[in-house]
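S.K.: What would the 3D arrangement of this be:
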Amino acid sequence: MASTTSSFFFESLPYIDPQATAESLAKAKALIDAEASSSSSPSTEPQSHPRVPPLETSRFLTDAMKLEDERVSSSSEGKKPPPLKAIDLSRYQAVDAASLPPYPSDPTPETLRAYNAALSAALATTYSQASHVAQKSFLLSLLSPGNDSKNGPWASSASKNSWLLSNYHAEAQLGSLERELAETKREVDRVNIQRKEAQDAVGEEMRLLERDWKAGVGKVLEIEVAIERLRREGDELRRMDV
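M.R.: Below is the predicted model:
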C-alpha cells in the first residue's frame, strides 16, 4: 500500500495471487467477526484497536459533499430525499413589487444600505429574467418560418440554417467526446497490458520468495519447538538431580 498526502492507493497482484476460494473467504470473515466481537461488547459497535487513530473524514469532504450528505441523511427510510437545489430558479421568477421593502421612513446610513441592497438584488433578478425571456423569444422566432414584420424575409432561411449550425456544433462536440472516451479506453487497456507484463515478469520470482519465506517461518517454528523441548528436558534433569 502506497500513500500520498491526500489519498491512499491499494495495489493488488491479480496476475500473481491466486483467486481466493469461497472457503478461504468464509474463514477470513469468521476470524474478523471473532476479533470484532472480542474487542467490543455485544451491545456496542465494534471498536478499532486503541492504537489505531480515528478516521478523519472531514479533510476528504468538501462543503458541497457535506451539504449533499446532510440532504440524503435527512430523508427517512423508504422515502426519497428532498430535491437537490443545485440551480437557483428564483432569478427566473418575476419580482413581486409587494415584496420590495418600502423606502425607510427614518433614513439612516444602515437602512439606506439595506434598502439599496434589496433594490440591487431585485434589479439583478429582473435583468436575468428579461434576458432569459428575450433569448427564448428569439429562439422561438427562428422556429417560425415565413416573413414577419420583426425578423424580415430572411426568417425562413435563417431558422433552418441556425438550427443546422447548432446541430453541427452539437455533433462536433459529441464526436470530440467520443474520441476522448475511445482514447481513454485505449489508455486503460495499455495500462492493464503493462501491468500484466510487469507482474508476469516478476511472478515466478515472487512465488519463489514466498515459498522461501514460508520455509523460513516453518524452520523458525521448528527451532522454537526444539528449544522449548530442550528447556523442559533441562527442567526434568534438574528436578531429578535434586
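S.K.: going forward, measure contacts between C-alpha atoms and count neighbours the same way
M.R.: Will do.
S.K.: Mind giving me the packing neighbours of the helix or strand where R239 lies?
M.R.: Assigned by DSSP states H and E, R239 falls within helix 155-241. Using 3 or more Cα pairs under 8 Å, 6 or more residues apart in numbering; DSSP states H and E, the elements in contact with helix 155-241 are helix 109-143.
S.K.: now the angle between helix 155-241 and the helix it packs on, please.
M.R.: Helix 109-143 runs at 120 degrees relative to helix 155-241, counting by axes from the mean of the first three to the mean of the last three Cα atoms, to 10 degrees.
S.K.: Which strands and helices lie in contact with helix 109-143?
M.R.: Here helix 109-143 touches helix 155-241, going by 3+ Cα pairs under 8 Å, 6+ apart.
S.K.: and A155, how many neighbours?
M.R.: Counted with other Cα atoms under 10 Å, residues neighbouring A155 total 19.
S.K.: Pretty sure L142 is one of the things it touches, is it not?
M.R.: Yes - between A155 and L142 there is a contact under Cα atoms under 8 Å: 6.6 Å.
S.K.: list residues touching both of those two?
M.R.: With contacts taken as Cα atoms under 8 Å, 6 or more residues apart in numbering, A155 and L142 have no neighbour in common.
S.K.: before we go on, could you also do this sequence so I can check it against the first one:
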Amino acid sequence: MDAELFPRSRTEIAPGAVHLPDWLTPEHQKKLLEACRDWARPPAGLRTVRTPGGGTMTSRQVCLGWHWYPYGYAPTVVDGDGAPVKPFPAWLGELGRRAVADAFGGGTPAGESPVGAAPAGGPPVSGGPVRPGTTPAYDIALINFYDAGARMGMHRDSDERSGAPVVSLSLGDTCVFRFGNTESRGRPYTDVELRSGDLFVFGGGSRLAHHGVPRVHAGTAPPELGLTGRLNVTLRVSGLQAG
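M.R.: As a prediction, this is how the structure comes out:
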C-alpha cells in the first residue's frame, strides 16, 4: 500500500514466528504466480480437498514434492486423479532457505531485495550463498487458492517428520492470518494482516502452533498482479524418504 501512515516492518509474532512484509518484489510475485498457474494444471493439478468426515475444504490445493491428504503424505494424488505428484523445483527450495535466513538472521544484506537472479524457472535468491547445512532442505510445497468465500480453520502442520520451520508466501488478496498457540485452537492468538508479497515463517517453539485464515478481503490484490483471489505457497521439510 502506498503512503503508509505507519510503515510495516519485521515483526516477531511469537517466539520463532516472524512476519516480513513485502519480502517478494512485484516482479517476483508475478514470476511465482506464473509458476503456480503451471502447477495448477492437470494432471495432479488444483483439487478440492475432502476431509475424512465427508466435508470439503473451501480453499483448493495443489502439491509439489509430496502429495498431502488428510492426514498424511503420498507420492501420488491418492485422493484425486492418482497421478504422480509434480516435482519440487530446486529454485523453490532455495527460496525457502533464503526465507529462513532472512527471518532468523544471516540473510540478505541491508538494502538488497531478497530475490535476485535465477536458477532456472522462478524467482531466484540473492544476498550471497546460503551455506550448506545451515538451513533446511525443503521438499514439499502446498499451494492453496482462496476465492472470496474461502477460509481455513485452525489447525497444526503436524504430518511432517521434520521440525524444520514452515515458510509461507502470500500472493493476491490480503487475508487475516490467525496465529495461535500449541495447546488448543482457541485463544490466545494473534491476527496478522498478510498482503501480497509478504513472508511468514514459523519454527522452534511455534512450529506446531495452531493457525488459520478466518477472512480474505476480496478485491485487495495488487491490480498489476492479475490475480483474483489469494494464493498461499507453503514450504515444508517432509523428513520422508522417497521410494
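S.K.: For the two chains, what TM-score is obtained?
M.R.: Between these two chains, after superposing, the TM-score reads 0.17 (TM-score structural alignment, normalised by the length of structure 1); 72 aligned residues with a Cα RMSD of 6.2 Å.
S.K.: Pull out the buried positions in whichever helix or strand S37 of structure 1 is part of.
M.R.: S37 of structure 1 is part of helix 22-38, with elements assigned from DSSP H and E. By neighbour count on 16 or more other Cα atoms under 10 Å, the buried set for helix 22-38 of structure 1 is A36.
S.K.: Could you report the distance from W68 of structure 2 to R50 of structure 2?
M.R.: Per Cα to Cα, to the nearest Å, W68 of structure 2 is found 11 Å from R50 of structure 2.
S.K.: Counting neighbours, go ahead and name the busier of the two.
M.R.: Using other Cα under 10 Å as the criterion, W68 of structure 2 and R50 rank with W68 on top: 25 against 15.
S.K.: Tell me who's in contact with that one.
M.R.: W68 of structure 2 is in contact with 74, 142, counting by Cα under 8 Å, 6+ apart.
S.K.: 6 Å - rerun?
M.R.: With contact set as Cα atoms under 6 Å, 6 or more residues apart in numbering, W68 of structure 2 has no partners.
S.K.: tell me the SS of it?
M.R.: strand (DSSP: H, G, I helix; E, B strand; the rest coil).
S.K.: quick one, what contacts R178 of structure 2?
M.R.: 190-191, 211-213.
S.K.: oh sorry, the question was meant for L199 of structure 2
M.R.: 19-20, 23, 168-169.
S.K.: Looking at these, which are in strands?
M.R.: Among the contacts of L199 of structure 2, the members found in strands (DSSP state E) are 19-20, 168-169.
S.K.: looking at these, which has the most residues close by?
M.R.: Within these, neighbour counts (other Cα under 10 Å) peak at L169, which reaches 25 neighbours.
S.K.: biggest strand in structure 2 by residues?
M.R.: Under DSSP E, structure 2 gives strand 56-64 as its longest strand.
S.K.: Which residues belonging to it are considered buried?
M.R.: 58-64.
S.K.: what does stretch 197-213 of structure 1 give?
M.R.: Quick answer for stretch 197-213 of structure 1 (16+ other Cα under 10 Å): 199, 203.
S.K.: just to revisit the earlier point, any chance of JSON lines for the contacts of L199 of structure 2, columns distance to A141 of structure 2?
M.R.: What follows is those, written out as JSON lines (distance: Cα to Cα, whole Å):
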{"residue": "H19", "distance to A141 of structure 2": "19"}
{"residue": "L20", "distance to A141 of structure 2": "19"}
{"residue": "W23", "distance to A141 of structure 2": "18"}
{"residue": "S168", "distance to A141 of structure 2": "10"}
{"residue": "L169", "distance to A141 of structure 2": "11"}
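S.K.: Just give me the closest of the residues you listed to L142 of structure 2.
M.R.: L142 of structure 2 has its nearest neighbour among these in S168, at 9.5 Å by Cα to Cα.
S.K.: Quick check: which element contains the nearest residue to the closest one once chain neighbours are set aside?
M.R.: Excluding its sequence neighbours, the residue lying closest to S168 of structure 2 (Cα to Cα, 6 or more residues apart in numbering) is T234, at 4.4 Å. Per DSSP H and E, T234 of structure 2 falls inside strand 230-236.
S.K.: just the angle between the strand or helix carrying W91 of structure 2 and strand 230-236, please?
M.R.: Using DSSP H and E, W91 of structure 2 falls within helix 90-104. Here the directions of helix 90-104 of structure 2 and strand 230-236 differ by 90 degrees (the same axes, to 10 degrees).
S.K.: Tell me the helix or strand right after helix 90-104 of structure 2.
M.R.: Downstream of helix 90-104 of structure 2 (by DSSP H and E), the next one is strand 140-146.
S.K.: Which other helices and strands does the helix or strand following that following strand contact?
M.R.: Using DSSP H and E, the next helix or strand after strand 140-146 of structure 2 towards the C-terminus is strand 152-155. Helices and strands touching strand 152-155 of structure 2, by 3 or more Cα pairs under 6 Å, 6 or more residues apart in numbering; DSSP states H and E, are strand 211-217.
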